[in-house]
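1. Got a predicted model here, sequence first, then my questions.
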Amino acid sequence: MEDLPHHLILDILGRLPDSADVARFRAASRTLNAAARGVTSVALLCSLARYLRSRSPDTRSLVVPFKSLVASAVLGWGAVESVAIGVDASFADSFEDMEDDESGDDMYLMEVGFLAGWLPRVCEGLRALSISDFWVQSCWRRSDVLALVSSCCRSLCELELKNAWLSVDGLNPLPSLTSLTLEFIRLDDENLSKLCTCFSLLQVLNLRGVGGLKEPKIHLPDLRSCQWTVSNVPISLAIYAPRLVKLRLKCIKPRSLVLETPALSDFDLSIVQADDLQVKDLISLKSLKLDSPFLCNLITAFPSGKTVEKLTLNTEFNRDVQEMISLELLFKTFPNASSLTLGPGAWSRLWPSPGGWEDGAEMKSLQGIVACMVVSHIDVVQAFIASMMDKCTNLSDFTILVQQQHADSDLLSNLTKRCTADWPRLKWKFGVFKKATEAYGFTGGWDIVWQRQTFKGAR
């Protein structure tokens, strides 16, 4: 590695996820040490193994306290543009075994006293800061880290804070900040008014599992991308963002949901229901995903989707549910959709009633369908495909994903043969899906286990 050009060595060292590895390279040779001086990012994660060694009577004296390691690493690094510190993700599976550490603060990384010891000394060139705290020690201590950061880090562009209780007391305007991520946070700003006022030029906002909100309103004129997973049941939700392009919103049952986002192009909404849904005309909307146990009601309440080209629908899969999704309603609401993806619950709700689908229901713009099917009989699949083919006359691509528990080799083989024989002009894909390990929506997402390459049916 020493024989590589200086700029390549610097690039390799800059990509290492843990600065402890960079330190080892620096100690290995003068060449690597010289090159490492150009690395401007510090990243230190406390592993579960390190944490356990620091707690064991046999090894604790041999382990440098993590907070001391962070401070010395940051201050000894030289020019620093990015700092990322935290606990490893493996800690999340062991919290129950760490309750005895609640009274300690050796892993409380958003302690202002600890941060004040080094942050003001490197803040001038700092562009990005990420802190993932140790929830056992941070959840019951309110931190003033936002006040400290906003007062000294005047050039900060990206801020990420996880697993903490945050105060907004003393928060100052920080016009340089364009990206903010808060994850598993208890926030003392129930309406988000202080946050939006002081971070008014945000372009990216991610709020994942942020609690303490009552009637939150996001009012950010420059916001472009937003991911908001609401952890509790606020009275209302509102987003006023004239330049917002991408929105991923998950909420439960707010009394009202207000969206004034005219530039929105990509919208992913997962919601149980809202008594009052106010969505102003989305004249730029191209991609829409709706996930709800009451999908039919949500479609009814949704404004006209004439601009939507890519549509994804999902709802609960329940064989006993009688309410069906009207195909005519779907086609009238989204008449220009060229791509339709149906989750495991949505495809079954599109079954024709005993009287058949409405004669006038037709979607000539639709070119591709992806259907996740919970079936064990080929005849069921064929009937569904035939119904869709009858109403979608310009369809050219069809993907069928069968639930893993029903996807035996005979079923898939016979399904492939029948579909390609009955509808030879279509391009077919066949695959298997399973329930997502981390489902974003209430009705459950899905992961593709495998999928065959596209091919055209034999004529």
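-> Cool, got the structure.
2. can we go C-alpha only for contacts and neighbour counts from here?
-> Fine.
3. what helix or strand does the nearest residue to Met389 once chain neighbours are set aside sit in?
-> Among residues not flanking Met389 along the chain, Leu395 sits closest, at 7.1 Å (CA to CA, 6 or more residues apart in numbering). If you go by DSSP states H and E, Leu395 is not part of any helix or strand.
4. what sits against Leu395?
-> 364, 366-369, 389, 426 (CA atoms under 8 Å, 6 or more residues apart in numbering).
5. Kindly reformat the residues you listed as JSON lines and extend each row with neighbour count and distance to Arg30.
-> JSON lines is the format used below for those (neighbours: other CA atoms under 10 Å; distance: CA to CA, whole Å):
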{"residue": "Lys364", "neighbour count": "16", "distance to Arg30": "68"}
{"residue": "Leu366", "neighbour count": "23", "distance to Arg30": "63"}
{"residue": "Gln367", "neighbour count": "17", "distance to Arg30": "61"}
{"residue": "Gly368", "neighbour count": "21", "distance to Arg30": "59"}
{"residue": "Ile369", "neighbour count": "22", "distance to Arg30": "59"}
{"residue": "Met389", "neighbour count": "16", "distance to Arg30": "69"}
{"residue": "Leu426", "neighbour count": "21", "distance to Arg30": "63"}
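6. Just give me the closest of the residues you listed to Phe184.
-> Relative to Phe184, the closest of the contacts of Leu395 is Ile369; by CA to CA it sits at 36.2 Å.
7. pretty sure the closest one is touching Asp397, no?
-> Yes - using CA atoms under 8 Å, Ile369 makes contact with Asp397 at a distance of 6.4 Å.
8. Could I get the buried residue list for the helix or strand Cys196 falls within?
-> Using DSSP H and E, the element containing Cys196 is helix 193-198. Across helix 193-198, burial judged by 16 or more other CA atoms under 10 Å covers 194-198.
9. which of those residues lies closest to Leu295?
-> Closest to Leu295, out of all of the buried residues of helix 193-198 and judged by CA to CA, is Cys196, at 31.8 Å.
10. Comparison target below:
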Amino acid sequence: MATTHLEDLPSHLLVEILSRVADSGDLACCRLASRTLFSLSRFVSSASVSLRPASASPIPFKSRVLHLVSLLSASLLSLSLSTEPGRAADSDDDEGEWFDEADDLHLTSVDFLSTWLPLVCESLKELSIADCWSQSCFRRSGALSLISVLCNKLLKLEVRKAWLSVNGLKPMLRLTSLTLVYIRLDDEDLEKINECFPNLQFLSLMDVGGLKTPHIQLSHLKTFFWRVSNAPLSLSVHAPHLTELHLSCIEPKFLTLETPRLALLDLMISVPSGDIKLGHFQNLINLRFNSWDYMRLFKNLNGGHSVKTLELGVPDGEASTELEPSVIMIEDLVDLFCGLEELKLVGAARHSILGGLEDIKLCLKRLVIKVEKSNLYDFGAISEVLKLCTPCEVALLLPGDMESAAAKKDVVDKYARKFPEFRWK
């Protein structure tokens, strides 16, 4: 059998392989391995550098970053820097305890960014920085302002675990994607973000603290993930072209959604006791409510007749003995969601729907029920739900840690024998 050498691979494949070499020292070694790799290394357009144990890389992290950027300055389009060793950039785990504290890991420091960002700012399209929270939490950074001044062609920006300022922020008209995770913002609102990033189509704000009355007003926004970490007085979203919204909060006093084109609304409000205005939804198809009071949310919902898929769940971390899901009468559900095709019930939500005096049933195509390991054979509770539905397909979501596929099949078979009029999966 003929032997295939590395140099025999297509050039584009070799460039892809080199793009996955995160460490500047390793990349330098690859370049010296052959003339082919040396010549192709200048075409590497994507690089990712993550923290390593001191034993694995004696070179300080910031020095490695500067070396790599200098090496690829002519071709670099996408760069990811992370102080989270051996993890993807979206990990929320704490940093390891093994790194050398003498190595300054404050990646959003303006002084550090100024050493390498000018080398690639003219061509950089994507930038991701996951800072070291133990070193960045007490040092306010003007990183956003510097990036906005230098990186005029940036399309996608992601910053994690940092204390950021928006003072001096300049408009970035090409930026279409912004992700801020575990970020401290001292500003009381997001007006500067709205003003300087007007063309955002994707926005993710996850555990962004320090906001009291945040207001999102972005006319081009299409997808929005927002997990509110503190308890602001009010939340409002004005986005006329938004089609997908995932909003998680505790108990806002005021919530306003002016998002008429939503197709997917994923809303988690533990206790919706404040003033809630969900606006009018013209094209809402997928609706997910995670709350202890569904009916309060339903009463504020305009445009539920177009909903095809409805998912009901209860918040994690709450004791069901202290808070019980609000009761939903079957006739209210049928009236609110006359076009419903699929209903998904998670946890205690399956106990919240009750039959009325009239013989009214849900005409579904599919019923999905999530079953906990402690209640695998809760035939009584399942039976109460099935009584409210005409025969349809029923899917059981079983615990992922079950021993085998055969064990899962055994559970489904038992339900199928108990309720043969339904189609079980």
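-> Noted; the coordinates are in hand. Fair warning: this is a prediction, and the values are worked out from it, not measured in the lab.
11. ok, average deviation of the helix holding Cys196 of structure 1 from structure 2?
-> Taken against structure 2, helix 193-198 of structure 1 registers an average deviation of 0.5 Å after superposition, with mean CA distance after the TM-score superposition for structure 1.
12. which other helices and strands contact that helix?
-> strand 217-219 (3 or more CA pairs under 8 Å, 6 or more residues apart in numbering; DSSP states H and E).
13. which bit of structure 2 covers the very next helix or strand once past the strand it packs on?
-> Note on strand 217-219 of structure 1: by DSSP H and E, the next helix or strand toward the C-terminus is strand 225-230. Using TM-score structural alignment, the residues of structure 2 aligned to strand 225-230 of structure 1 are 223-228.
14. chain center to that stretch: distance?
-> From the chain centre to the centre of stretch 223-228 of structure 2 is a distance of 7 Å (CA atoms, centre = their mean, to the nearest Å).
15. The one helix or strand Ser236 of structure 2 maps to vs structure 1 - mean distance after superposition?
-> Element membership of Ser236 of structure 2 [criterion: DSSP H and E] is strand 234-238. By mean CA distance after the TM-score superposition for structure 1, the fitted strand 234-238 of structure 2 averages 0.3 Å away from its aligned residues in structure 1.
16. so the very next helix or strand once past that strand aligns onto which residues of structure 1?
-> Note on strand 234-238 of structure 2: by DSSP H and E, the next helix or strand toward the C-terminus is strand 244-249. Under TM-score structural alignment, the alignment places strand 244-249 of structure 2 onto residues 246-251 of structure 1.
17. how far out from the middle of the chain is the matching stretch?
-> 9 Å.
18. which outside residues touch that stretch?
-> With CA under 8 Å, 6+ apart as the test, stretch 246-251 of structure 1 has contacts from 224-231, 233, 264-272, 440-441.
19. and if you look at stretch 404-420 of structure 2?
-> In contact with stretch 404-420 of structure 2 (CA under 8 Å, 6+ apart) are residues 376-377, 379, 396, 398, 402, 422-425.
20. what are the ranges of the helices in the stretch 51-200 of structure 2?
-> For the stretch 51-200 of structure 2, the helices defined by DSSP state H, counting those that start in this stretch cover 61-71, 110-120, 133-136, 143-150, 191-196.
21. mean shift between the shortest one and structure 1?
-> This points to helix 133-136 of structure 2. Per aligned residue, helix 133-136 of structure 2 averages 0.7 Å (mean CA distance after the TM-score superposition for structure 1).
22. Identify the residue range in structure 1 corresponding to that helix.
-> Against structure 1, helix 133-136 of structure 2 falls on residues 135-138 (TM-score structural alignment).
23. Give the buried residues for the matching stretch.
-> Buried residues in stretch 135-138 of structure 1 (16+ other CA under 10 Å): 135-138.
24. what's the spacing between it and its chain's center?
-> 23 Å.
25. which residues touch it?
-> Against stretch 135-138 of structure 1 from outside (CA under 8 Å, 6+ apart): 95, 98-99, 101-105, 107-110, 163-165.
26. redo that, cut-off 7 Å
-> Residues outside stretch 135-138 of structure 1 that contact it (CA atoms under 7 Å, 6 or more residues apart in numbering): 95, 99, 101-105, 107-108, 163-165.
27. Burial check on Thr181 of structure 1, number of neighbours?
-> Residues lying near Thr181 of structure 1 (other CA atoms under 10 Å) number 18.
28. what helix or strand is whichever residue in structure 2 pairs up with Ile369 of structure 1 on?
-> Taking TM-score structural alignment, Ile369 of structure 1 has Leu367 as its aligned residue in structure 2. If you go by DSSP H and E, Leu367 of structure 2 is part of strand 366-370.
29. That strand vs structure 1, mean deviation?
-> Mean for strand 366-370 of structure 2 is 0.9 Å (mean CA distance after the TM-score superposition for structure 1).
30. Distance of the aligned partner of Glu183 of structure 1 in structure 2 relative to Tyr415 of structure 2?
-> Matched by TM-score structural alignment, Glu183 of structure 1 corresponds to Val181 in structure 2. Using CA to CA, to the nearest Å, we find Val181 of structure 2 at a distance of 43 Å from Tyr415 of structure 2.
31. Lys425 of structure 2 now?
-> 10 Å.
32. One more: Phe43 of structure 2?
-> Applying CA to CA to Phe43 of structure 2 and Tyr415 of structure 2 gives a distance of 58 Å.
33. How about Ser165 of structure 2?
-> Taking CA to CA, one finds Ser165 of structure 2 at 56 Å from Tyr415 of structure 2.
34. who's more crowded, those two?
-> Tyr415 (22 against 17).
35. What strand or helix carries that one?
-> Assigned by DSSP H and E, Tyr415 of structure 2 falls in helix 405-418.
36. go on, Cys338 of structure 2?
-> Cys338 of structure 2 belongs to no helix or strand, assigned by DSSP H and E.
37. which residues touch Cys139 of structure 1?
-> Counting by CA under 7 Å, 6+ apart, the residues that Cys139 of structure 1 touches are 164-165.
38. and if you look at Leu164 of structure 2?
-> By CA under 7 Å, 6+ apart, the neighbours of Leu164 of structure 2 are 140-142, 183-185.
39. 8 Å - rerun?
-> Leu164 of structure 2 neighbours (CA under 8 Å, 6+ apart): 140-144, 183-186.
40. Select from those the one having the most neighbours.
-> In the contacts of Leu164 of structure 2, the most neighbours by other CA under 10 Å go to Ala143, 24 neighbours.
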